[in-house]
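Participant: with the sequence up front, the predicted model follows.
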Amino acid sequence: MKIERVIEEFNQLDEYLNREYILNISPEEILATLDDLVLSKDDFPHEIYNCYDLNENQIQKLRPFLTEEIYPDFDKYTYQLSCYEDRY
């Protein structure tokens, strides 16, 4: 089972998913990169399965791990770190 981590971009008006940006990053790298990320009680540092809201600084830190460029617009969208089992 492969886990895929993404940054999801949601429209603030209707909360619908606008776009996903694929990350090439392990849970350990996430914690090292996002040193301010507070995990939920049911997540473990070697897993990180829950969704987490991201701020602009956190997105900047994750940029090197993206498969394509992201140009965040926090006036229009909200962003989340999400996780899926291999969907493709």
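Facilitator: Perfect, I can see it now. Bear in mind the structure is a predicted one, so any value in this text is a computation, not a measurement.

Participant: contacts, neighbours, all on C-alpha from now
Facilitator: Fine.

Participant: residues near residue 80, how many?
Facilitator: Using other Cα atoms under 10 Å, residue 80 has 18 other residues around it.

Participant: check the one 3 residues further on too.
Facilitator: Summarising burial for residue 83: neighbours were counted as other Cα under 10 Å, giving 20.

Participant: got a list of what residue 61 touches?
Facilitator: By Cα atoms under 8 Å, 6 or more residues apart in numbering, the contact list for residue 61 reads 33, 34.

Participant: secondary structure element holding the nearest residue to residue 8 once chain neighbours are set aside?
Facilitator: Leaving aside its sequence neighbours, residue 8 sits nearest to residue 20 (Cα to Cα, 6 or more residues apart in numbering; 4.6 Å). When elements are defined using DSSP states H and E, residue 20 is found to belong to strand 17-23.

Participant: next, the one to line up against it:
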Amino acid sequence: MQLIRVIEEFRKEDECLVKEYIVNISAEKILETLDDLVLYDDDYHDEIYDSYFLSEDQLKRISPFLTEEINADFNTYIYQLSCYEDNK
């Protein structure tokens, strides 16, 4: 079992998931890159499992770790860092 981290792009008008962008980054590197990310009490510093909404600045800082380019539009979409277990 492997953890997969993604940036989820949700449409603001109906909160529908439009696209997921895979992020190749460890939990430690996320915390280093997003030094202003405040973890929820039930999350861990060595593994980030919960979902976190990202600001425009945070998304820019984490974008170099995406497997494909993202053309962010914060007027239309909301962006969230999420984690899933890949059971493949």
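Facilitator: Yep, it's here. As the structure is a prediction and not an experimental result, all values here were calculated from the model.

Participant: what sits against the residue nearest to residue 8 of the first structure?
Facilitator: 6, 7, 8, 9.

Participant: still on that earlier bit, quick one: name whatever helix or strand follows the strand holding residue 20 of the first structure.
Facilitator: Using DSSP H and E, the helix or strand that follows strand 17-23 of the first structure towards the C-terminus is helix 27-33.

Participant: superposed on the second structure, what's the mean shift for the helix or strand following that following helix?
Facilitator: Sequence-wise, the next helix or strand downstream of helix 27-33 of the first structure (DSSP H and E) is strand 52-54. In the superposition with the second structure, the average deviation recorded for strand 52-54 of the first structure is 0.2 Å (mean Cα distance after the TM-score superposition for the first structure).

Participant: list the buried residues in strand 52-54 of the first structure.
Facilitator: Within strand 52-54 of the first structure, the residues scored as buried using 16 or more other Cα atoms under 10 Å are 52, 54.

Participant: stretch 8-27 of the first structure now?
Facilitator: By neighbour count on 16+ other Cα under 10 Å, the buried set for stretch 8-27 of the first structure is 8, 9, 10, 11, 20, 22, 23, 25, 26.

Participant: ok, which pair from the residues you listed is furthest apart?
Facilitator: 11 and 26 (26.8 Å; Cα to Cα).

Participant: which residues sit in contact with the spatially closest residue to residue 6 of the first structure that is not a sequence neighbour?
Facilitator: Excluding the flanking residues, the one nearest residue 6 of the first structure by Cα to Cα, 6+ apart is residue 22, at 4.4 Å. Neighbouring residues of residue 22 of the first structure by Cα under 8 Å, 6+ apart: 4, 5, 6, 7, 66, 67, 68.
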